[in-house]
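K.L.:
fold the following for me, if possible:
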Amino acid sequence: MLKVGDKLPKFEGINQDGISINSSQLLGKKLVIFFYPQANTPTCTVEACNLSDHYSTLTNAGLQVLGISGDTVKKQKNFHSKFAFPYDLIADENHEILEKFGVWQEKKTFGKTYMGIVRTTFIFDEQGICKRVIEKVTSKTAANQILEGIN
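P.N.:
Below is the predicted model of the structure:
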C-alpha cells in the first residue's frame, strides 16, 4: 500500500460523466482520495455523504476531494446523481488505479476469501507527496478524520 512520503501515482480514470481525469490535473492543491468498495452500499453511502455534507469545510481547508471504486461509470453516475455529490467519482473497473495505490487486496468475510477494495483515504500535498494514510476509516466521521491532520 502507498505510504506517507510516496508520490501520487500517475493514473488516468473516467469520472461519473465519462470525462477523463489524470493525476497531473490534481497537483497544485491538497488532495484527498478516498477509496470505497462499492457505490450505493450502506457504509460507502454513509462515507460519501459525510464527505459531501462537510465539503465546504474540506474545500475551505484547501482540499480537493476525489472518490474511486471499481464500479462502472454508469454505477458511479447513478450514485453521484442520487446524492448530488459535489466531487468526482472515478470508475476503475480494471483495478489499475486501485492496484497502484495498493488498496486492491485479499479480504476475508465470514471465512470466505476474495479480492476487494480496502476502504482507505490518502491525503497529498500540493506537490503530490502523500502526507497521511487513513486505513481505519470511520464512515460516519470521515471528514473529521481528514480534517484532524490538516494544518
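
K.L.:
use CA for all of it now, contacts and neighbours both
P.N.:
Will do.

K.L.:
dump the residue contacts of residue 43.
P.N.:
Residue 43 makes contact with residue 139 under the criterion CA atoms under 8 Å, 6 or more residues apart in numbering.

K.L.:
the strand or helix carrying it: how far from the chain's middle?
P.N.:
Following DSSP states H and E, one finds residue 43 within helix 42-53. Centre-to-centre, helix 42-53 and its host chain are 11 Å apart (CA atoms, centre = their mean, to the nearest Å).

K.L.:
which helix or strand lies directly C-terminal to that helix?
P.N.:
Assigned by DSSP H and E, the successor of helix 42-53 is helix 55-60.

K.L.:
contacts for that following helix?
P.N.:
Here helix 55-60 makes contact (CA under 8 Å, 6+ apart) with 64, 86, 143, 147.

K.L.:
can you tell me how far the third one is from residue 132?
P.N.:
Spelled out, that is residue 143. 14 Å (CA to CA, to the nearest Å).

K.L.:
for comparison, sequence B:
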Amino acid sequence: MATLEVGQMAPDFALPDQNGNVISLADLRGKVVVLYFYPKDDTPGCTKEACAFRDLNHELAEAGAVVYGVSRDSVKSHEKFAGKYGLNFPLLADETSAVCEAYGVIQDKNMYGRITKGIVRTTFIIDRDGKIARIWPKVKVDGHADEVLAAVKAL
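P.N.:
Alright, predicted model coming up:
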C-alpha cells in the first residue's frame, strides 16, 4: 500500500468521469486539485460529502481549485449519483482500484467484526506543480468541505 506524504509528487492517473471523459492529472497541471476518495455512490455519508463539495464548488473554483471525487463505482453509477444530487464536478470511476491503491486509500475496514478491504475516506489537495499540498486521512464528513476550502484559500 502506498503511503503518500505532503511534498511528494501526486501519482498520475487517467480515469473516466460520469460522462465518459477521461481526466488525467497531468492535464490538470497549473490548477489546484481537490481529489477526494469516497467509499460508495448514493450512501448517506458519501452523499453528504458530495453535496457539501457541490455547495462550495463555486467558492473553491474562485479560489483556483477544481474538485474530483473518486470511488470504485462504475461510470454509470457515477452518472446516476451526479444526476440525482445535481453534482457540479466530475466523479472519477476507478473500477480497477489502481488509483485508489496508488493513493493508499484501500485499507482494512472493520464492519460489525468483519474485516474487508475498502476505500477509507481521504482527501488530497494537489498543488499547481502536481505535488501533494495537504492530506486528510480518515475524513469525518461534517465540516470537511469547509476545511478544504480554507486550506485551498491558504495556498
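
K.L.:
sorry, back to before: now the two most distant members of the contacts of helix 55-60 of the first structure.
P.N.:
Within the contacts of helix 55-60 of the first structure, 86 and 147 form the most distant pair, 17.7 Å apart (CA to CA).

K.L.:
can you pull out the helices in the first structure?
P.N.:
Using DSSP state H, the helices found in the first structure span residues 42-53, 55-60, 73-83, 96-101, 142-148.

K.L.:
which part of the second structure lines up with the second one?
P.N.:
Across the second structure, the stretch matching helix 55-60 of the first structure (TM-score structural alignment) is residues 57-62.

K.L.:
with the first structure overlaid, report how far the matching stretch is off on average.
P.N.:
With mean CA distance after the TM-score superposition for the first structure, stretch 57-62 of the second structure departs from the first structure by a mean of 1.0 Å once superposed.

K.L.:
which parts of that stretch are buried?
P.N.:
Buried positions in stretch 57-62 of the second structure, judged by neighbour count with 16 or more other CA atoms under 10 Å: 57, 60.

K.L.:
next one: it to chain centre, how far?
P.N.:
Distance of stretch 57-62 of the second structure from its chain centroid, counting by CA atoms, centre = their mean, is 16 Å.

K.L.:
try stretch 109-119 of the second structure
P.N.:
20 Å.

K.L.:
what range in the first structure matches that stretch?
P.N.:
Across the first structure, the stretch matching stretch 109-119 of the second structure (TM-score structural alignment) is residues 107-117.

K.L.:
didn't residue 141 of the second structure look like it was pressed against residue 51?
P.N.:
No - with contact defined as CA atoms under 8 Å, residue 141 of the second structure does not count as touching residue 51 (10.5 Å).

K.L.:
same drill for these two, tell me which one is more crowded.
P.N.:
Higher neighbour count among residue 141 of the second structure and residue 51: residue 51, with 18 against 15, using other CA atoms under 10 Å.

K.L.:
list the contacts for the more buried one?
P.N.:
Contact analysis of residue 51 of the second structure by CA under 8 Å, 6+ apart lists 85, 87.

K.L.:
burial count for residue 135 of the second structure?
P.N.:
Residue 135 of the second structure: 19 neighbours (other CA under 10 Å).

K.L.:
do the same with residue 141 of the first structure
P.N.:
Applying other CA under 10 Å, I find that residue 141 of the first structure has 14 neighbouring residues.

K.L.:
that one -> the second structure?
P.N.:
With TM-score structural alignment as the criterion, residue 141 of the first structure matches residue 143.

K.L.:
what's the spacing between residue 48 of the second structure and residue 144 of the second structure?
P.N.:
Residue 48 of the second structure sits 10 Å away from residue 144 of the second structure, going by CA to CA.

K.L.:
I'd guessed residue 14 of the second structure sits against residue 25; true?
P.N.:
Yes - using CA under 8 Å, residue 14 of the second structure and residue 25 qualify as a contacting pair, with a distance of 6.7 Å.

K.L.:
and the gap between residue 107 of the first structure and residue 118 of the first structure?
P.N.:
Distance of residue 107 of the first structure to residue 118 of the first structure, computed by CA to CA: 8 Å.
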